[in-house]
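>>> Build me a model:
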Amino acid sequence: MNLSLFADDDYAPLGPAPLAPGATASVLLRGFALPYLDEMLPALDAIVLAAPLRHMATPGGLRMSVAMSNCGALGWVTDARGYRYAGLDPVSGQPWPPMPPVFLRLAQEVALAAGYPGFTPDACLVNRYAPGARMALHQDRDECDFTAPIVSVSLGLPATFLFGGAQRADKAARIALLHGDVVAWGGADRLRFHGVAPLKEGEHALLGAQRINLTFRKAA
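All right, here's what the predicted structure looks like:
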């Protein structure tokens, strides 16, 4: 496969690098997802066809700017009842689409490269960022097992990932994420606040005017 067809800056996958200063249990893997894309993109299309992206509402009634769906045994949802994981898609009443084998393989190989062997995610959040969409600083606290890492895959338009500290007010590092980049964090960094700055206007050669983020978690 010609990786340059999929990369923003024509680079091949690189080894793990520190995600941010002082983040000892977090890594950035540039271009790690690129070799998987031939399998991933058709699988992603099938997921979105079965469980369409939608703008969920926070418990306070605010519409999220990021459109979301899920695959795997569990899916993350939010509504007036709160944030939680559920086995059924609340829109269709059906189970979420199963996690494609290529998704699981990628997540496990990323976790292994990041120093987290044995990672078996049971949830994959599918987030679609259109230009202007953002994700406020937050912690991933809805999972039952904080010993498992978070694995996050970036596809499409470049984004600025914000990786903060243990408190929301802590200064957040700003990390440019390109098409095919993957980040993973766990251990002492597992509950760091993180988010995504508003997505800038653009047009990706493969995915158009959007960024797709796949976030793998061990929820149960």
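>>> all contacts plus neighbour counts: C-alpha atoms, from now on.
Fine.
>>> what's next to the helix or strand containing residue 109, contact-wise?
In the assignment (DSSP states H and E), residue 109 maps to helix 101-113. Here helix 101-113 makes contact (Cα atoms under 8 Å, 6 or more residues apart in numbering) with 16, 32-33, 36, 39-40, 117-121, 149, 151, 182, 184, 216.
>>> Which parts of that helix count as buried, going by neighbours?
Neighbour-count burial for helix 101-113 flags 103-104, 106-111 (criterion: 16 or more other Cα atoms under 10 Å).
>>> Okay, helices next: where are they in the protein?
In the chain, the helices defined using DSSP state H lie at 37-50, 101-113.
>>> Next, the buried residues of the longest one.
Burial within helix 37-50, assessed by neighbour count using 16+ other Cα under 10 Å, is assigned to 37, 40, 43-44, 47-48.
>>> that older thread, closest to residue 69 among the buried residues of helix 101-113?
Proximity of these to residue 69 (Cα to Cα) peaks at residue 103, which lies at 14.6 Å.
>>> next up, for comparison:
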Amino acid sequence: MDTELFPRERAEPAPGAVHMPDWLDTNQQRTLLDACRTWALPPAGLRTVRTPGGGTMTARQVCLGWHWYPYAYARTVVDGDGAPVKPFPAWLGELGRRAVTAALGPQAQPPEPYDIALINFYDGDARMGMHRDADEKADAPVVSFSLGDSCVFRFGNPETRARPYTDVELRSGDLFVFGGPSRFAYHGVPRVLPGSAPPWLGLTGRLNITLRVSGLRADAT
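This is a model prediction of the structure:
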């Protein structure tokens, strides 16, 4: 929306979880979208994720730095074309560190650099069930950037997929960071709002770029 009666403001839906609206400016959003389009190309490109039970995720995914598959990490796309995972760029890690400082303060900076990006693409019918980001060996804050269509982001608690949770509308350019007592909180995307992306971005659908610290050895497989 170009104008709103009440401007969106920084919010903390749970301890250690911070939503910062419009944190990425227009140029940063365009730069990040261009990068995502390059990363999505094969080899090791955008893929459909299949769960061990035989189901499929409706959001498609590409990884940088380490390849995530349910429920582990590898250096190659073991559940896809087998190609080496694309490298994690230093500039993206620096953006993540700036995001942590903005949301949680410099004291929340992890001792290790960000080295994983999970990039999920949602079309209008895609969604993500309640889950925890618990496959890493580090508890550094998770950094999440949104591009394109808005979504309902459901942020819960570390104990259960059920209530209590808070529904937050994430729009293009928004930042969401969760660490500390909320690092392992359940969260998901029950709904995308088709057609809500800013026209100037040129994106149909939603991209979510999530940064994590792996805590894994560089020579691990």
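>>> Need the TM-score from the superposition.
TM-score for the superposed chains, counting by TM-score structural alignment, normalised by the length of the first structure: 0.84, backed by 203 aligned residues with a Cα RMSD of 2.2 Å.
>>> end to end, how far does stretch 184-203 of the first structure reach?
Terminal residues of stretch 184-203 of the first structure are spaced 26 Å apart (Cα to Cα, to the nearest Å).
>>> What does residue 214 of the first structure correspond to in the second structure?
Mapped onto the second structure by TM-score structural alignment, residue 214 of the first structure lines up with residue 209.
>>> In this structure its match contacts residue 145, no?
Yes. With contact defined as Cα atoms under 8 Å, residue 209 of the second structure counts as touching residue 145 (5.1 Å).
>>> The closest residue to residue 14 of the second structure other than its chain neighbours: what's it in contact with?
Ranked by Cα to Cα, 6 or more residues apart in numbering and with sequence neighbours excluded, the top spatial neighbour of residue 14 of the second structure is residue 182, at 6.9 Å. Residues in contact with residue 182 of the second structure (Cα under 8 Å, 6+ apart) are 14-17, 157-158.
>>> same check, this time on residue 109 of the second structure
Counting by Cα under 8 Å, 6+ apart, residue 109 of the second structure has contacts 97, 100-101, 140.
>>> Any chance of a markdown table for these, columns distance to residue 68 of the second structure?
Listed next are the contacts of residue 109 of the second structure as a markdown table, based on distance: Cα to Cα, whole Å:
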| residue | distance to residue 68 of the second structure |
| --- | --- |
| 97 | 21 |
| 100 | 22 |
| 101 | 26 |
| 140 | 17 |
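>>> Closest to residue 76 of the second structure out of those residues?
residue 140 (23.4 Å).
>>> What about the closest residue to the closest one other than its chain neighbours, how many residues nearby?
Residue nearest to residue 140 of the second structure in three dimensions, not counting chain neighbours: residue 110, with 5.4 Å by Cα to Cα, 6+ apart. Residue 110 of the second structure sits with 15 neighbouring residues when counted by other Cα atoms under 10 Å.
>>> In the first structure, what residue corresponds to the residue nearest to residue 14 of the second structure?
So residue 182 of the second structure corresponds to residue 189, using TM-score structural alignment.
>>> Likewise for residue 24 of the second structure?
Correspondence of residue 24 of the second structure to the first structure, assessed by TM-score structural alignment: residue 33.
>>> go on, residue 126 of the second structure?
By TM-score structural alignment, residue 126 of the second structure lines up with residue 133.
>>> Do I have it right that its match meets residue 68?
No. In this structure, residue 133 of the first structure is not within contact of residue 68 by Cα under 8 Å, at 11.9 Å.
>>> neighbour count winner among the two?
The neighbour comparison of residue 133 of the first structure against residue 68 (other Cα under 10 Å) goes to residue 68, with 22 against 19.
>>> what sits against that one?
So residue 68 of the first structure contacts 53-56, 125-128 (Cα under 8 Å, 6+ apart).
>>> Looking at these, spot the one nearest residue 141 of the first structure.
residue 125 (14.4 Å).
>>> my guess is the closest one meets residue 75, correct?
Yes. In this structure residue 125 of the first structure lies within contact range of residue 75 using Cα under 8 Å: 6.8 Å.
>>> what's the overlap in contacts for the two?
residue 69.
>>> Between those two, which is the more surrounded one?
Using other Cα under 10 Å as the criterion, residue 125 of the first structure and residue 75 rank with residue 75 on top: 25 against 20.
>>> quick one: that one from residue 144 of the first structure, how far?
13 Å.
>>> hang on, the earlier thing: I'd like to know which of the buried residues of helix 37-50 of the first structure is nearest to residue 64 of the first structure.
Minimum distance to residue 64 of the first structure across the buried residues of helix 37-50 of the first structure is 17.8 Å, recorded for residue 48 (Cα to Cα).
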